[in-house]
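Colleague: Got a predicted structure here, sequence first:
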Amino acid sequence: MSERFRALHRPGEPLLLPNAWDYGSAAVLAGEGFAAVGTTSLGVSAVHGKPDAGGATRDETVALAATMRTLDVMVSVDVEGGFSDDPGEVAELIATLAGLGVAGVNLEDGRADGTLRPIGVHQAIIEAARGQGVFVNARTDTRWLGTGDTLERVRAYGHADGIFVPGLSDLGEIARLVESTPLPVNVLYQPGGPSLAELAGVGVARVSTGSLLYRASLRGALSALRAVRGQDEPDLPSYADITAMLPEPR
């Protein structure tokens, strides 16, 4: 499974990976013919009324992966930072997901307090996850959190299967990132940012939607309700809009 998933990461012909937040959204995306579907930690957190990136949705994430395995689609799971700083515990989690047929995981170094996990710790987490036979997409939140050296982190995570730096929107900067690593590069699609064709042109291998589809679904629900009232269309809620409604991490 992971090798078939790996083969979808072709620089210049990027995998478009839509992100689901529950079984229904995953089934709809699978029905659209996508070869693979990912999950979004923000969507999963919001569905269950828990904070995002706070390590609070381990069980819910595994449960979603278990239901998605019934779909005829490869699955990549956003496991935040692995829900632990202990490589052994992360290895156990990834082994559980691999046993469910999950093809890949997304592991981030950003923490709920706005800091980055120490490089050595995240390297060990990546190594523990890779030992379970899934595609490990190493995400660094240097741009998202505005701290740390992006290229230093990308080089340090070179033993992963892919690299993900959310928050990049400048095409030239994305091209330089692609040139800086032999690993397939994942970019988060942003409305108003580079198009899929432009990202393909600079060698990006994977484009994911993150929380976009979940946020768009909320706008769609409000649009339908406002239409009943004869009101104007709402704006697309931002990531910050959603996280502001969720409980604080404990």
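Modeller: Looks like it arrived, so ask away.
Colleague: Please make it C-alpha for all contacts and neighbour counts, starting now.
Modeller: Noted.
Colleague: you'd agree Thr115 is up against Leu145?
Modeller: Yes: judged on C-alpha atoms under 8 Å, Thr115 makes contact with Leu145 at a distance of 7.3 Å.
Colleague: Comparison target below:
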Amino acid sequence: MASPRPSTADKRKTYRALHETGCFVLPNPWDIGSARYLQHAGFKALASTSAGYAFAQGLPDAAVDRDMMLAHLRDLAAETDVPINADYEGGYADDPGEVAANVKLCIDTGVAGLSIEDATMDDSIPLYDFDLALARVRAARAAIDKTNSGVLFTARTEGFIRNRPDIDETVRRLKAFADAGADCLYAPGVRSREHIEAVIKCVAPKPVNILMPANLGFSVRDLEQMGARRISVGGSLARVAWTAVARAAKEMLDPGTFTCFDGTMTNAELNKLFREDAKKRNLS
């Protein structure tokens, strides 16, 4: 008989505990299959990727609407036994009150954590004004507190991936977001040791997420020694899959060969993995 599955409250408690000491990798699946595989591989928590999910729907990043994203998050939370962190983009609203309402909807999906970013998706004004960005963080914090859910809140500042790579402004925003009650801080796009250490130091002892979108020359141990508590990869795993498909498609078209299939996992391996997973979940 299958073991009892952890409750939503259990997963939220586990997720918080992961942020208390050490450093852990938080990989980003883009659908249920990739999420279950990463859980099977041994990762203790997972995070959604807005880009990876968008690509799987044939859409560019940031083109998935709120209700589509909520359905996706609900599926991930329901179909996995490890905590799920939601890449909830900008909260699908500009106004802090609307952000708060949408945060409540996200919590209702069963996620263990969520992030809100300060990007506007408007290239002419890529980041929300400082005061509005801070008000949005405060609104998200208040919304989470009202639910008494224990959901872990990550506040993100996006300057380094929105053509505003200003470390001083990044530090200013992270400090303000930390003071406003963010549990974890995140500045995607910082790549140098100097910048990584600066963002970690400025909000210590609060945990910081570091994005590894490519091989930047740092190992998990390196980042842990710098003080990172959490490492995510964003849409990179999804891009690994898309890159393999693109290379295979190109080879099949020209020169018309199939060496792209050499070394791939077999149907038998995947069937065994997912069959055993289903049995554990008492679904077969």
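Modeller: That came through fine. Computed from a predicted model, the values in this text were never measured in an experiment.
Colleague: So after superposing, what's the score?
Modeller: The TM-score (TM-score structural alignment, normalised by the length of the first structure) is 0.84; 231 aligned residues with a C-alpha RMSD of 2.1 Å.
Colleague: Enumerate the positions of the top helix by length along the first structure that are buried.
Modeller: Taking DSSP state H as the criterion, the first structure has its longest helix at helix 212-229. For helix 212-229 of the first structure, a neighbour-count test (16 or more other C-alpha atoms under 10 Å) marks Leu212, Leu213, Tyr214, Arg215, Arg219, Gly220, Leu222, Ser223 as buried.
Colleague: residue in the first structure matching Gly90 of the second structure?
Modeller: Counting by TM-score structural alignment, Gly90 of the second structure lines up with Gly81 in the first structure.
Colleague: Now do the SS call for its match.
Modeller: What DSSP: H, G, I helix; E, B strand; the rest coil gives for Gly81 of the first structure is coil.
Colleague: Need the distance between the two termini of stretch 64-81 of the first structure.
Modeller: 17 Å (C-alpha to C-alpha, to the nearest Å).
Colleague: can you pull the contacts of the closest residue to Ala143 of the second structure other than its chain neighbours?
Modeller: Nearest non-adjacent residue to Ala143 of the second structure, counting by C-alpha to C-alpha, 6 or more residues apart in numbering: Ala100, 5.2 Å away. By C-alpha atoms under 8 Å, 6 or more residues apart in numbering, the contact list for Ala100 of the second structure reads Gly91, Arg136, Ala139, Ala140, Ala142, Ala143.
Colleague: Let's have the residues you listed in JSON lines, adding secondary structure and distance to Gly22 of the second structure.
Modeller: As requested, those are exported to JSON lines (DSSP: H, G, I helix; E, B strand; the rest coil; distance: C-alpha to C-alpha, whole Å):
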{"residue": "Gly91", "secondary structure": "coil", "distance to Gly22 of the second structure": "29"}
{"residue": "Arg136", "secondary structure": "helix", "distance to Gly22 of the second structure": "29"}
{"residue": "Ala139", "secondary structure": "helix", "distance to Gly22 of the second structure": "29"}
{"residue": "Ala140", "secondary structure": "helix", "distance to Gly22 of the second structure": "27"}
{"residue": "Ala142", "secondary structure": "helix", "distance to Gly22 of the second structure": "28"}
{"residue": "Ala143", "secondary structure": "helix", "distance to Gly22 of the second structure": "29"}
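Colleague: Pick out the most distant pair among those residues.
Modeller: Farthest-apart pair in the contacts of Ala100 of the second structure is Gly91 and Ala142; separation 13.8 Å (C-alpha to C-alpha).
Colleague: Spatially central, which residue of the second structure would that be?
Modeller: Ala47 (3.7 Å; C-alpha atoms, centre = their mean).
Colleague: Return the residue of the first structure aligned against it.
Modeller: In the first structure, Ala47 of the second structure lands on Gly38 (TM-score structural alignment).
Colleague: buried residues in stretch 14-21 of the second structure?
Modeller: For stretch 14-21 of the second structure, using 16+ other C-alpha under 10 Å, the buried residues are Thr14, Tyr15, Arg16, His19.
Colleague: Let me know whether the first one touches Asn85 as I believe.
Modeller: When you say that, I think you mean Thr14 of the second structure. No: the pair Thr14 of the second structure / Asn85 is not scored as a contact, 12.0 Å apart, by C-alpha under 8 Å.
Colleague: Please say which position in the second structure Ala53 of the first structure maps to.
Modeller: So Ala53 of the first structure corresponds to Ala62, using TM-score structural alignment.
Colleague: actually Ala138 of the first structure, not the one I wrote
Modeller: Ala138 of the first structure maps onto Ala155 in the second structure, by TM-score structural alignment.
Colleague: Same question for Leu97 of the first structure.
Modeller: Checking TM-score structural alignment: Leu97 of the first structure goes with Cys106.
Colleague: What ranges does the second structure have for its helices?
Modeller: Counting by DSSP H, the helices of the second structure are 8-18, 32-41, 50-56, 66-78, 96-107, 130-147, 167-179, 193-203, 220-226, 236-253, 267-280.
Colleague: hey, which of the ones you listed is tucked in deepest?
Modeller: Most buried of the helices of the second structure by mean neighbour count (mean count of other C-alpha atoms under 10 Å) is helix 50-56; its value is a mean of 21.
Colleague: what about it, how far off from the first structure?
Modeller: When the first structure is overlaid, helix 50-56 of the second structure sits 1.5 Å from its aligned residues on average, using mean C-alpha distance after the TM-score superposition for the first structure.
Colleague: Let me see the residues that make contact with that helix.
Modeller: Outside helix 50-56 of the second structure, the residues that reach it (C-alpha under 8 Å, 6+ apart) are 29-31, 60-64, 87-89, 234-239.
Colleague: PyMOL command for the buried members of the residues you listed?
Modeller: Typed into PyMOL, the line below selects the buried ones among the contacts of helix 50-56 of the second structure, using 16+ other C-alpha under 10 Å:
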select buried, resi 29+30+31+64+87+88+89+234+235+236+237+238
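Colleague: For the match of Leu97 of the first structure, which non-adjacent residue is closest in space?
Modeller: Cys106 of the second structure's closest residue in space is Leu70 (C-alpha to C-alpha, 6+ apart), at 6.3 Å.
Colleague: surely Val233 of the second structure meets Phe24?
Modeller: No: using C-alpha under 8 Å, Val233 of the second structure is not in contact with Phe24, being 11.9 Å away.
Colleague: For stretch 34-47 of the first structure, what is the distance to the chain centroid?
Modeller: Stretch 34-47 of the first structure sits 8 Å away from the centroid of its parent chain (C-alpha atoms, centre = their mean, to the nearest Å).
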